[in-house]
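[1] Please find the sequence and the predicted model below.
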Amino acid sequence: MLIKGGCPKTALSIKDALEALEGRWKLLILFSLSAENKRFNEISKAVTGITDKTLSKELKSLESNQLIKRTVYDTFPPTIEYSITEHGKSLENVLNELHYWGLLHRQKMLG
């Protein structure tokens, strides 16, 4: 069901969601973490085309929005693993819908 109307509270909640997920990479990072926890290099391989600098920035943003968790293990050198939080998992339906819409859109554009 699509929310209709120009209610300021609705616009504010959509703005908040877009700010938390803005950018080209955040949804792809979340999607890559939805199946299993990953280390930095594993995420980098799963999200092709992202630079290490951008990935680092996006991971920090996702962590500050409590969508992912960064765990540092006491090893030498330190092992760092990223996982999706329960709050991040609440986006599962959104990711699935975007996936299916993307498939339909691609089919429509390719004719």
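    Received it, and whenever you're ready, just let me know what you need.
[2] C-alpha only now, for contacts and for neighbours.
    Fine.
[3] Counting neighbours, show which residues of the helix or strand hosting M109 come out buried.
    Secondary structure from DSSP states H and E places M109 in helix 92-110. Within helix 92-110, the residues that count as buried by 16 or more other C-alpha atoms under 10 Å are L95.
[4] What are the boundaries of the strands in the protein?
    Taking DSSP state E as the test, the strands found in the chain are 68-73, 79-84.
[5] what does the first one contact?
    Surrounding strand 68-73, the residues in contact under the criterion C-alpha atoms under 8 Å, 6 or more residues apart in numbering are 30, 59, 62-63, 78-85, 88.
[6] Buried residues in it, which are they?
    68-70.
[7] adding another structure so you can compare the two:
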Amino acid sequence: MSNEELIRKSGEILSDPRNQKEEIQALQDTMYVMGGKWRLMIINSICNGNRRFRDIQRSIPGITTRMLSRELKDMEANKLIKRTVTPSTPVLVEYSETDYCLSFGAIILEMIRWGKQHREKIRMAD
């Protein structure tokens, strides 16, 4: 995206005149939903086909069982994921992304793109 396109798009999102209080509230709301360092990785894992608790946990290095459980519960409460329980033996629990979560996709993809560019920039500086 060129700088001109970015400026135009920013103008569509930001109010005119700018309302810093409203913008801060919007950023706080977004950061609340994004959560800490694990939430985006969990969303990415689920969107990459990991549906069961252990599969999600194995796909994210360093996350503890307790932290994953807590994040999944909070994400379900925020309508980002859906928890489906199949009453079989043993009980099967699967997680899937919601349409609301998918609306977050463009942000996640842009963060991945930026992160790759940042890593390359830092690597080239060495």
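    Structure's in. What do you need? Treat the numbers as computed from the prediction; the structure is a model and nothing was measured.
[8] Any chance you could compute the TM-score here?
    With the length set by TM-score structural alignment, normalised by the length of structure 1, the two chains reach a TM-score of 0.92; 111 aligned residues with a C-alpha RMSD of 1.5 Å.
[9] Export the strands of structure 1 to TSV and append columns for distance to W101 of structure 1.
    Shown next, in TSV, are the strands of structure 1 (distance: least, C-alpha to C-alpha, whole Å):
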stretch	distance to W101 of structure 1
strand 68-73	24
strand 79-84	23
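[10] And the buried residues of strand 68-73 of structure 1, which is closest to G111 of structure 1?
    I68 (37.6 Å; C-alpha to C-alpha).
[11] Just give me the match in structure 2 for that closest one.
    Mapped onto structure 2 by TM-score structural alignment, I68 of structure 1 lines up with I81.
[12] Would you mind finding the match for I14 of structure 1 in structure 2?
    Match for I14 of structure 1 (TM-score structural alignment): L27.
[13] Skip the chain neighbours and tell me the closest residue to S59 of structure 2.
    Distances taken as C-alpha to C-alpha, 6 or more residues apart in numbering place S45 nearest to S59 of structure 2, at 6.6 Å, with adjacent residues excluded.
[14] what's the neighbour count on the aligned partner of the one you found in structure 1?
    Residue pairing (TM-score structural alignment): S45 of structure 2 is matched to S32 of structure 1. For S32 of structure 1, the neighbour count with other C-alpha atoms under 10 Å is 20.
[15] who touches S32 of structure 1 in this structure?
    43, 46-47.
[16] counterpart of R70 of structure 2 in structure 1?
    With TM-score structural alignment as the criterion, R70 of structure 2 matches K57.
[17] give me the number of residues near that match?
    K57 of structure 1: 12 neighbours (other C-alpha under 10 Å).
[18] do the one 4 residues further on as well
    By the criterion of other C-alpha under 10 Å, S61 of structure 1 has 17 neighbours.
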